[in-house]
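**Student:** I'll drop the sequence and a predicted model, then ask my questions.
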Amino acid sequence: MVDTERDAPAGRDIVPLGEAVKVWARVAALSFGGPAGQIALMHRVVVDEKRWIGEHRFLHALNYCMLLPGPEAHQLAIYIGWLLNRTIGGLIAGALFVLPGFIAILGLSYIYAAYGNVSYIAGLFFGLKAAVLAVVLQAVFRIGSRALKNNVMIGIAAAAFVAIFFLHVPFPLIIIAAGILGFFGGRAGSPLFKVGGGHRGGSAVILEDRDSLLGEETPPHARPNLAWSLRVSGALAIAWLLPVALLLATTGSGNIFSQVGLFFSQMAVVTFGGAYAVLAYVAQEAVQHFGWLKPGEMLDGLGMAETTPGPLIIVVQFVGFMAAYRNPGPLDPMLAATLAAVLTTWVTFIPSFLWIFLGAPFIEKLRGNAELTGAMSAITAAVVGVILNLAIWFGIHVLFAEVRPALWGPVSIDVPVPSSVLWPSLALTAFAALAIFRLKLSVISTLAICAAIGVMWTILAGSGTTTP
């Protein structure tokens, strides 16, 4: 295929913008299955089918996105959209990637808030909780098998688990410490801090960059331009932070909208490792500190995010919705919840555009950088320990009705009361684990089956109080 980009002027799109919009809308509508499925879908469409970019460039973009805080699949869409259609292309690709999930989660949140105590709704989320617990366990094994390739990586994962589970060290500090360790390990040239190539869920077809429409050359608009990067990223930073600053200035730090905007803005800076790792941090704060949600409700939100298109991290939209629904102030609860859902989504996803537009042109020049590779491998290992903590924390609160704190000096953990075990939850979780690990059912299929079983069980039990 002729490489049309070699001689393209700076203002020309690689592909027609209208065609790109149709493709990104298709990707967004089909982006189920978490980041693995979303990345695989993008690879199949833009690399294998359309041949807009080549394999090497796709992997380079993905490696950069994996280093950033926030949802890597969303950032990858922005990156590729920017490569193909300049700034407007990145904005459109990123916005479309989030929009279907936002609409779906908002609709489900309305139903949950209005009818969550009705028996069949309670049964639906009872089944989803059990399935989601199995999905989180799968994430531990999936990410662990990729990241823990040697004793150093295993040690980092173990240290991260001990730090967050027993000592309650904040998630951001764990990620920072792991990143620093990996950075210097990579600088020292240690092979223990190198990660293998490839991507999650990719195709076996290897398409060389020179055979793609974009070609091997960097398009003019993707070359480092400090003035452009500062101008665009500055506008995005204002769009991200100005609403939060105005809320703090006009309503004070105790207002629910100020709390939501500030908390999820902070989260956007430290959310390394994907949605499952982030949930440990969100749950710790939203459930234990702010009291916005109950532990079981966090799993309800994740069940929503698992069954709708878009990034899994969009579960935070549900958290913001419920926070304002229960603390509406002078507003109607549903109106307050809707505004908080919009605010949460805005401050969560706008930073992804900022990271891409600020850094991508310069990252194009850093292929194979040892320090960045080392930091990425160490952070990924630490995330395994964090997700294991998440799985245990969720499991305790899903499978037991009563949990008591236990203290041993600086160590503090929640210990379940054995006599309070919830046998229906345990049985359904075991079934979900069997479906995922043994029968190899997809996440969507497992969630659907467990939700149906949950509804039937609740109806047969004659009570809407089955959920933990």
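**Tutor:** Everything's here; your move.
**Student:** please make it C-alpha for all contacts and neighbour counts, starting now.
**Tutor:** Fine.
**Student:** can you tell me the helix or strand for Ala381?
**Tutor:** For Ala381, the element it lies in under DSSP states H and E is helix 370-399.
**Student:** packing partners for that helix?
**Tutor:** Helices and strands touching helix 370-399, as assessed by 3 or more Cα pairs under 8 Å, 6 or more residues apart in numbering; DSSP states H and E, comprise helix 55-67, helix 119-147, helix 151-165, helix 171-187, helix 275-283, helix 295-306, helix 423-433.
**Student:** repeat that for 6 Å
**Tutor:** helix 119-147, helix 151-165, helix 171-187, helix 275-283 (3 or more Cα pairs under 6 Å, 6 or more residues apart in numbering; DSSP states H and E).
**Student:** would TSV of those with distance to Arg6 and mean neighbour count be doable?
**Tutor:** Formatted as TSV, those follow (distance: least, Cα to Cα, whole Å; neighbours: other Cα atoms under 10 Å):
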stretch	distance to Arg6	mean neighbour count
helix 119-147	37	23
helix 151-165	42	20
helix 171-187	34	20
helix 275-283	38	23
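**Student:** in CSV: these, plus distance to Trp240.
**Tutor:** Conversion of the helices and strands packed on helix 370-399 to CSV gives the following (distance: least, Cα to Cα, whole Å):
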stretch, distance to Trp240
helix 119-147, 30
helix 151-165, 29
helix 171-187, 20
helix 275-283, 19
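**Student:** below is an additional structure, to be compared with the one above:
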Amino acid sequence: MNSSKAQVPYSLRDLVIYFLKLGTWGFGGPVALAGYMHRDLVEDKQWISEEDYKEGLALAQLAPGPLAAQLGIYMGYVHYRLPGATLAGLAFVLPSFLMVLGLGFMYVHWQGIPWMQAVFYGVGAAVIGIIGTSAWKLTRKSIGSNKVLMAIYIIAAVYTVWQENENIGLFLGAGILYWLLKATTTKLSFPHKGTTISKLFIHPLILNISTAASGKTLWQILLYFTKAGAFVFGSGLAIVPFLYGGVVKEYGWLNEQQFLDAVAVAMITPGPVVITVGFIGFLTAGFSGACVAAFGTFFPCYLFTILPAPYFRKYGKHPGIKAFVDGVTAAAIGAISGAVIVLAKRSLTDVYTIGLAVLTVFILWRFRKIPEPVIIVIGAGAGLLLKAFLNT
């Protein structure tokens, strides 16, 4: 730890408790979770600086794996290095993992969860309102009136809406472009002594993954989900189409309906969306399958965060690297805002869900101290009532 204990405004215990709470009450997926971390850790508690947050967000976008989990791991690394990163990551993931285990148990014994769609009908609309508000705050705080960053932000948002996914090349290009533009007006350079951009966010780590194993074994599950965690870029939602191709099409572990229910479970539980792998693993091979699938998915993203983190900590304040990170951050926030629109198209399916989303935005704007979990619970109740009303 570079800073002395007296200089760090929180203890490791405080950090773990925060991420346990975020993992328990943090609804809304990667967009909302990134917004919550900025609001809580940067603005309210002032534990993390704006620069450190931007570095973490840039690294989370550039490295493969789920965005929210990687950002949380980096937030833990900022002041408490490896212990902080490890405990923050575990605390963030554990609550939602236990929840999906419970839902998986009920799903198996009750032959599906018919009430889940009704709950998600209301929760999905409320979540859109929450993540829309979070994205707006994040945009206002990070982009400001900088016209170049705004242009990068808009391009990334439009691309995300158009393609419905995120492109690592777009983030890299945004960072390089902004660095070049800044270099024309100020004398910027990257650190010397052999340091390259790749060292800052891509550690020389090679995962040799073989899928030669046959049968529905724990080893096969471990290999498949490790590949999913290691080679899927973008937010947690980006892993969904990858999982569909393997879990449903290639291996046939789940049928179409079971997979849709797994995605619904991820959306109505707090914490990282990619925790759906625990539910899928449970349906495939019970408790052991859930643990192996979760480990295989999250361990690569943990490595892809802690291995390049020292380079970000060492060189992140350099003017050239800062310009690169600012460009990547603008693209990242644009992609997050675009993801809000993509999700809204899927969740706001009628006048009732649109009304719930608009009402959520109004409540969050008018009554700033209402906790998001309260809104989620109200949204779930509204969904059950509306579905009951519409089906009568």
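**Tutor:** In hand now; what should we look at? Keep in mind that what you see is a predicted model, and the values were worked out from it rather than measured.
**Student:** would you pull the TM-score for this pair?
**Tutor:** Remark: TM-score between the superposed chains equals 0.70 [TM-score structural alignment, normalised by the length of structure 2]; 348 aligned residues with a Cα RMSD of 4.2 Å.
**Student:** the helix holding Ala381 of structure 1 against structure 2, how far on average?
**Tutor:** Mean deviation of helix 370-399 of structure 1 relative to structure 2 after superposition (mean Cα distance after the TM-score superposition for structure 1): 2.2 Å.
**Student:** residue range for the helix or strand just after that helix in structure 2?
**Tutor:** Proceeding N to C from helix 370-399 of structure 1, the next assigned helix or strand is strand 403-408, under DSSP H and E. Aligned by TM-score structural alignment, strand 403-408 of structure 1 corresponds to no residues of structure 2.
**Student:** now do strand 403-408 of structure 1: which elements does it pack against?
**Tutor:** strand 411-416.
**Student:** which strands and helices lie in contact with the strand it packs on?
**Tutor:** strand 403-408.
**Student:** what's the counterpart of Thr269 of structure 2 in structure 1?
**Tutor:** Using TM-score structural alignment, Thr269 of structure 2 sits opposite Met304 in structure 1.
**Student:** now the nearest residue to that match once chain neighbours are set aside, what's its secondary structure?
**Tutor:** Leaving aside its sequence neighbours, Met304 of structure 1 sits nearest to Ile105 (Cα to Cα, 6 or more residues apart in numbering; 6.5 Å). Recorded secondary structure, Ile105 of structure 1: helix (DSSP: H, G, I helix; E, B strand; the rest coil).
**Student:** burial count for Ile105 of structure 1?
**Tutor:** By other Cα atoms under 10 Å, 25 other residues sit near Ile105 of structure 1.
**Student:** that one and Ala280 of structure 1, how far apart?
**Tutor:** 20 Å (Cα to Cα, to the nearest Å).
**Student:** could you do Ile143 of structure 1 as well?
**Tutor:** Distance, Ile143 of structure 1 to Ala280 of structure 1, by Cα to Cα: 16 Å.
**Student:** Phe19 of structure 2 and Val93 touch, don't they?
**Tutor:** No - between Phe19 of structure 2 and Val93 there is no contact under Cα atoms under 6 Å: 8.6 Å.
**Student:** look up how far Val386 of structure 1 lies from the most centrally placed residue in structure 1.
**Tutor:** Taking Cα atoms, centre = their mean, the centroid of structure 1 lies closest to Ala275, which sits 3.1 Å from it. The spacing between Ala275 of structure 1 and Val386 of structure 1, counted by Cα to Cα, is 11 Å.
**Student:** ok, Leu30 of structure 1 next?
**Tutor:** Taken as Cα to Cα, the span from Leu30 of structure 1 to Val386 of structure 1 is 29 Å.
**Student:** settle it for me: which of the two has more neighbours?
**Tutor:** Remark: of Leu30 of structure 1 and Val386, Val386 carries more neighbours, 31 against 18, as counted by other Cα under 10 Å.
**Student:** and the more buried one, what pairs with it in structure 2?
**Tutor:** In structure 2, Val386 of structure 1 lands on Ala335 (TM-score structural alignment).
**Student:** doesn't Val158 make contact with its match?
**Tutor:** No - contact criterion Cα under 6 Å: Ala335 of structure 2 and Val158 do not qualify, at 8.1 Å.
**Student:** who's in contact with Thr345 of structure 1?
**Tutor:** Gln317 (Cα atoms under 6 Å, 6 or more residues apart in numbering).
**Student:** now check structure 2 for the residue matching it.
**Tutor:** Taking TM-score structural alignment for the superposition, Thr345 of structure 1 sits opposite Phe298 in structure 2.
**Student:** gap between its match and Gly229 of structure 2?
**Tutor:** Taking Cα to Cα, one finds Phe298 of structure 2 at 6 Å from Gly229 of structure 2.
**Student:** where's Ile453 of structure 1, which helix or strand?
**Tutor:** Residue-wise, Ile453 of structure 1 maps onto helix 443-461 under DSSP H and E.
**Student:** how big is the offset of that helix relative to structure 2?
**Tutor:** Mean for helix 443-461 of structure 1 is 2.4 Å (mean Cα distance after the TM-score superposition for structure 1).
**Student:** list the buried residues for stretch 445-463 of structure 1?
**Tutor:** 446-459, 463 (16 or more other Cα atoms under 10 Å).
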